[in-house]
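Colleague: Sequence first, then the predicted structure:
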Amino acid sequence: MIRATVTTVVAAALCALLSCWLVLIGWSLMGDAVSHAVLPGVVLAYVVGAPFALGALIFGLIAVTLIGAVRSTSRVKEDAAIGIVFTTLFALGLVLISVTPSQTDLNHILFGNLLGVGDEDVLQVLVLAVLAGAILLVKRRDLTLFAFDPTHAHAIGLSPRRLSALLLGLLALTSVVALQAVGVVLVVAMLIIPGATAYLLTDRFGRMLLISPIIAVACSVIGIVASFWLDASSGAMVVLTQGIVYALVHLFAPRRGLISTASARRRRTRATAAATAGVGTATQPLR
C-alpha cells in the first residue's frame, strides 16, 4: 500500500502538471494517442527483458513522429492522423499480448497493477517524474507562451516546432510514469481531468499549476484508501475519484459551475425585469 501510494501520488502530480498545458492547447486526443500507443513498446520490452519504461518511451516517440508524418504527407487532418496511428499501434500491442507466452499476466499493462509495484518500479517512477517535472518547470514560461500565442512566441525568437516537440516528448515520458500506476487505458484520464478541473476554478495559469496537482494528489490518496476498504481496483478508483471531483466542480464552481451560472442568470433576469418595470412606471403620464 505504501509503494502504491507513493507511485500514484508522484504519477498523478506529474500528469496534473502536464495536463494544464494539454487542456490549454487542446491536445486531449494527443494524450489519448500517446498513452495507448506505448502498449507495443511495453510488450516488446518484456519479451527482450528490457525495462518497460524504455520500450514505452521509444514507442511514444514513434507514435508522435508517425502522427506528424501522416499529417504532413497526406490530406487527412490532425485528428484523423492521431486516430489512425494510435489505434493501429494499440491494436499491435493487443496482438503482441495475445501471442506472447508469459508467466505473468500482461493485461496488467492495460489496467495497471498498483499493489504489485516493486521497489525498482517506485525508483523508476521517481527518477522519470523528477526528470519530466524539472523540464516542465524550467521551460514553463516558454511552454505557456506557446500554449497561449504561438505567433508571438515565434516573433520573439522561440521555435513553436521545437516547443511542440518538447511537449510531445514530455507527454510520452509522463505516459510511461503513469503507466506504472493505472495502466494504458486510464492514463489519458490522469492527463486530462486534473487540468480540466483546475481550468474551471481559476483564470490564472500560475494558480492552475498549483490547483491541478493538489487535486490530483488528494484524489490519489482518497482513491487508494477507498479501494482498500471496498476491495476494488486501485487505479480505477483513483481515476473515478478524479471524475467525481470534476463533476462536483462542474456543478458548483463559484464562477463557472452550472448552478452558479444559472443563479447568476436568474439574478440578471430579475434585475433587468425590475429595471424595465421601474422605467415603465416612471414614464406613466400624470392623470
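Modeller: Sure, I can see it.

Colleague: CA only for contacts and neighbour counts going forward, please
Modeller: OK.

Colleague: my guess is I259 contacts F252, does it?
Modeller: Yes. Taking contacts as C-alpha atoms under 8 Å, I259 lies within contact range of F252: 5.9 Å.

Colleague: Determine the set of other helices and strands touching the helix or strand where L240 lies.
Modeller: Assigned by DSSP states H and E, L240 belongs to helix 234-252. Judged by 3 or more C-alpha pairs under 8 Å, 6 or more residues apart in numbering; DSSP states H and E, the packing partners of helix 234-252 are helix 160-201, helix 205-230, helix 258-282.

Colleague: how close does L114 sit to Y46?
Modeller: With the distance defined as C-alpha to C-alpha, to the nearest Å, L114 ends up 18 Å from Y46.

Colleague: out of these two, which sits in the more crowded spot?
Modeller: Comparing L114 with Y46 by other C-alpha atoms under 10 Å, the one with more neighbours is L114, at 23 against 16.

Colleague: Now do the buried residues in the helix holding L240.
Modeller: Within helix 234-252, the residues that count as buried by 16 or more other C-alpha atoms under 10 Å are 234-243, 245-246, 249-250, 252.

Colleague: ok, those vs V176, which is closest?
Modeller: Using C-alpha to C-alpha, G235 is the member of those that sits closest to V176, with 14.8 Å.

Colleague: And the closest one, how close does it get to I244?
Modeller: 14 Å.

Colleague: Please compare the first structure with the one that follows:
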Amino acid sequence: MEPLHHVFMVKALLISTVVGGVCALLSCFMTLKGWALMGDAVSHAVLPGVVIAYALGLPLAVGAFVFGVGSVAVIGLVKQNTRVKEDTVIGLVFTGFFALGLILVSKVRSSLDLMHILFGNVLGIRPQDFQQTLVISALVLVVLLVFRRDLVLFCFDPTHARSIGISTGFLYYLLLSSLSLAAVAGLQTVGIILVVAMLVTPGATAYLLTDSFGTMTVLAVTSGIFSSLLGAYLSYWSDASPAGCIVVVQTLLFVMAMVFAPKHGLLQRAFNNQPPQ
C-alpha cells in the first residue's frame, strides 16, 4: 500500500486507469477495422503539432489533434491521387510527420522534454495536463458509447451501413478524430511511441478470447485497466519506466491469450489437431 501514500502515485494510477480503459475500448474498433497501422500513423504524426502548440502558447492537445487529423487527410489525399498502396502511404506520412517533429524539437528553444513526449511522464504530470487528459478521455468515451451501434456496423460491413442510409464518411472521420484524441490522452501516460500499444494490444487480446463484440469490449477494457494499474504499480517498486511497464504487462496478457485462449489459442489448436485416441 506504500505507493498510495504518495500523491503523485495516486494521480498516476488514476490517469493510467482512465486512459488505459478508454484506449482499450477504442482498440476494439481499431482491431475490427484493421487500423493498427493507422493508429501508429496518427500517434506519431502528432509530434510536430505538440511542439508548434507549445511554441505558440496553445494547449498541446490542440496542436496534436490538428496534426493527427491532418495526417489522416494527407494519407487519403496521397492514396487517391497515386498508385501507392495504403500501407505504404501510411508509412511515408507518419515517418515524415514524425521526422518534422524531431526537427522542430531541436530548433524550438523551450523546456519541453523530448523524452517526456516520446515516452510519457505520468509520474510528473502537471495539474492542467491531468485535467485535460481526463476531459479528453471522457469526450472519447462519450463519442464511442453514443455512436457504438453505427461504429460497429461501419467496422464490420461499411457497404451495408451505407446501403441503409448511415453516413460512413462521417463515421470514418469520427473514428479517426477519436483516435487522434486518444493519442493526445496517451501522450501524458505512455508517450507518442508506446501509445499505439494501448490502442492495439487490448483489442487484439480480447479478439482472441471471444467472438462476441460486447464481450470483447468488456475483456479489452478490463485488460487495459488491469495492465495500467499493475504496470504503474510495478514501476514504483522496480524504479522503471511506467510506460514501459504498462506496455510490457499488456504484451504479456496478449501472449497468454494467444497460448491459452479456449477457442483460438495455440494449445487448443494443437489439441484439436491431435488424432483421436
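Modeller: Sure thing, it's come through. If you're wondering where the values come from, they're calculated on a predicted model, not measured in any experiment.

Colleague: And the TM-score between them?
Modeller: Once superposed, chain against chain, the TM-score is 0.95 (TM-score structural alignment, normalised by the length of structure 2); 269 aligned residues with a C-alpha RMSD of 1.0 Å.

Colleague: now the helices and strands packed on helix 234-252 of structure 1 in a markdown table, with distance to G41 of structure 1 and mean neighbour count?
Modeller: Output for these, formatted as a markdown table (distance: least, C-alpha to C-alpha, whole Å; neighbours: other C-alpha atoms under 10 Å):
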| stretch | distance to G41 of structure 1 | mean neighbour count |
| --- | --- | --- |
| helix 160-201 | 10 | 24 |
| helix 205-230 | 26 | 20 |
| helix 258-282 | 42 | 12 |
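
Colleague: Turn those helices into TSV, columns for distance to P40 of structure 1.
Modeller: Rendered in TSV, the data for these read as follows (distance: least, C-alpha to C-alpha, whole Å):
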stretch	distance to P40 of structure 1
helix 160-201	11
helix 205-230	27
helix 258-282	41
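
Colleague: Between those helices, which one is closest to L18 of structure 1.
Modeller: Among those, the nearest to L18 of structure 1 by C-alpha to C-alpha is helix 160-201 (6.9 Å).

Colleague: Please work out which residues of structure 2 line up with that closest one.
Modeller: Counting by TM-score structural alignment, helix 160-201 of structure 1 falls onto residues 168-209 of structure 2.

Colleague: same question, stretch 136-149 of structure 1
Modeller: Under TM-score structural alignment, the match for stretch 136-149 of structure 1 in structure 2 covers residues 144-157.

Colleague: do stretch 6-14 of structure 1 as well
Modeller: In the comparison with structure 2, stretch 6-14 of structure 1 aligns to the range 14-22 (TM-score structural alignment).

Colleague: mean per-residue distance, that stretch to structure 1?
Modeller: For stretch 14-22 of structure 2, the mean deviation from structure 1 after alignment is 0.9 Å (mean C-alpha distance after the TM-score superposition for structure 1).

Colleague: S98 of structure 1 versus the residue most central in space within structure 1, what's the distance?
Modeller: Geometric centre of structure 1, nearest residue: L191, 1.1 Å, by C-alpha atoms, centre = their mean. As judged by C-alpha to C-alpha, L191 of structure 1 and S98 of structure 1 stand 27 Å apart.

Colleague: now swap in G31 of structure 1 and tell me
Modeller: Counting by C-alpha to C-alpha, the gap from G31 of structure 1 to S98 of structure 1 is 25 Å.

Colleague: Please identify which of those two sits among more neighbours.
Modeller: Comparing G31 of structure 1 with S98 by neighbour count (other C-alpha under 10 Å), the higher total belongs to G31, at 26 against 12.

Colleague: Residue in structure 2 paired with that one?
Modeller: Using TM-score structural alignment, G31 of structure 1 pairs with G39 in structure 2.

Colleague: tell me the average deviation of whichever strand or helix holds S137 of structure 2 from structure 1 after fitting.
Modeller: Using DSSP H and E, S137 of structure 2 sits within helix 127-146. Superposing on structure 1 and averaging over aligned pairs (mean C-alpha distance after the TM-score superposition for structure 1), helix 127-146 of structure 2 comes out at 0.9 Å.

Colleague: And for stretch 223-236 of structure 2?
Modeller: Stretch 223-236 of structure 2 sits 0.5 Å off on average (mean C-alpha distance after the TM-score superposition for structure 1).

Colleague: against structure 1, where does that stretch fall?
Modeller: With TM-score structural alignment as the criterion, stretch 223-236 of structure 2 aligns to 215-228.

Colleague: Which residues does the matching stretch contact?
Modeller: 4-5, 8-10, 12-13, 16, 190, 194, 232-235, 237-242 (C-alpha atoms under 8 Å, 6 or more residues apart in numbering).

Colleague: Stretch 250-265 of structure 2 now?
Modeller: By C-alpha under 8 Å, 6+ apart, the list of residues contacting stretch 250-265 of structure 2 reads 198, 201-202, 204-206, 208-210, 223-224, 227, 266-269.

Colleague: Compute the first-to-last residue distance for stretch 30-46 of structure 2.
Modeller: 18 Å.

Colleague: Who are the contact partners of L187 of structure 2?
Modeller: Counting by C-alpha under 8 Å, 6+ apart, L187 of structure 2 makes contact with I117, L118, F119, G120, V195.

Colleague: can you check L128 of structure 1 too?
Modeller: L173, T174, V177.

Colleague: mind running it again at 7 Å?
Modeller: Counting by C-alpha atoms under 7 Å, 6 or more residues apart in numbering, L128 of structure 1 touches V177.

Colleague: circling back: roughly how far out does the match of helix 160-201 of structure 1 sit from the chain middle?
Modeller: A distance of 3 Å separates the centroid of the chain from that of stretch 168-209 of structure 2, by C-alpha atoms, centre = their mean, to the nearest Å.

Colleague: what's the span of it, first residue to last?
Modeller: Start-to-end span of stretch 168-209 of structure 2 (C-alpha to C-alpha) is 29 Å.

Colleague: swap in stretch 53-64 of structure 2?
Modeller: 8 Å.
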